[in-house]
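Chemist: sequence? don't have it. structure:
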C-alpha cells in the first residue's frame, strides 16, 4: 500500500520516508535527520504504511504493550 506524498516535505526527507515505507533500510544518520526535521504526521504515516505492508491481512488490528515495574516497597 503506497502512501500519499507529503507535499510540504523537502525532497531529501520525502525520499527517505518513501524508502522506509516501502521496506527499504535507512541509515542512522537519516533516521536522526527524520527525527529532527520531519513532521510527526509524516513519520506516523510512514510507520503506518510499514505496519500495513508488514502485517498484511491484519490492517485493522494493532496491539500495544504497557510495561509496568511496580515497586512494592516504600524505599525508592
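Modeler: Done, it's in. All values derive from a computational prediction rather than experimental measurement.

Chemist: C-alpha only now, for contacts and for neighbours.
Modeler: OK.

Chemist: so where's the longest helix in this protein?
Modeler: Counting by DSSP state H, the longest helix found in the chain is helix 40-54.

Chemist: try this one side by side with the last:
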C-alpha cells in the first residue's frame, strides 16, 4: 500500500491519498479462474475514490509530478 501527499496548487492545501487493493476474479471460457488485483486510489480522510483518470499517474508516481491540472505530488510513502 502506498500513501501519496498531494498539494492543491490553487489552495496550497495538502491532502493524502492511499492505494487499496480490490481483488477480483476473472473466469475464462473453460471455467478456470484467476484472481486479479485492482488498485484503487482513495482520499485518506474521506475514503472516497479518486477519479479513475488519476489512477495511472498515481500508480507510476514521481515527486513533483502533476496529477491532473490541480495537484502536484510532494511526498510518496510505501510500506
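Modeler: Received it, and whenever you're ready, just let me know what you need. Bear in mind the structure is a predicted one, so any value in this text is a computation, not a measurement.

Chemist: Quick check: TM-score for this pair?
Modeler: TM-score of the superposed chains, computed with TM-score structural alignment, normalised by the length of the first structure, equals 0.22; 36 aligned residues with a CA RMSD of 4.5 Å.

Chemist: returning to that earlier point: list the buried residues in the longest helix of the first structure.
Modeler: By 16 or more other CA atoms under 10 Å, the buried positions in helix 40-54 of the first structure come out as 42, 45, 46, 48, 49, 50, 52, 53.

Chemist: From residue 29 of the first structure, how far out is residue 46 of the first structure?
Modeler: Using CA to CA, to the nearest Å, one gets 17 Å for the distance from residue 46 of the first structure to residue 29 of the first structure.

Chemist: now residue 21 of the first structure
Modeler: From residue 21 of the first structure to residue 29 of the first structure the distance is 17 Å (CA to CA).

Chemist: Check residue 15 of the first structure too.
Modeler: Counting by CA to CA, the gap from residue 15 of the first structure to residue 29 of the first structure is 14 Å.
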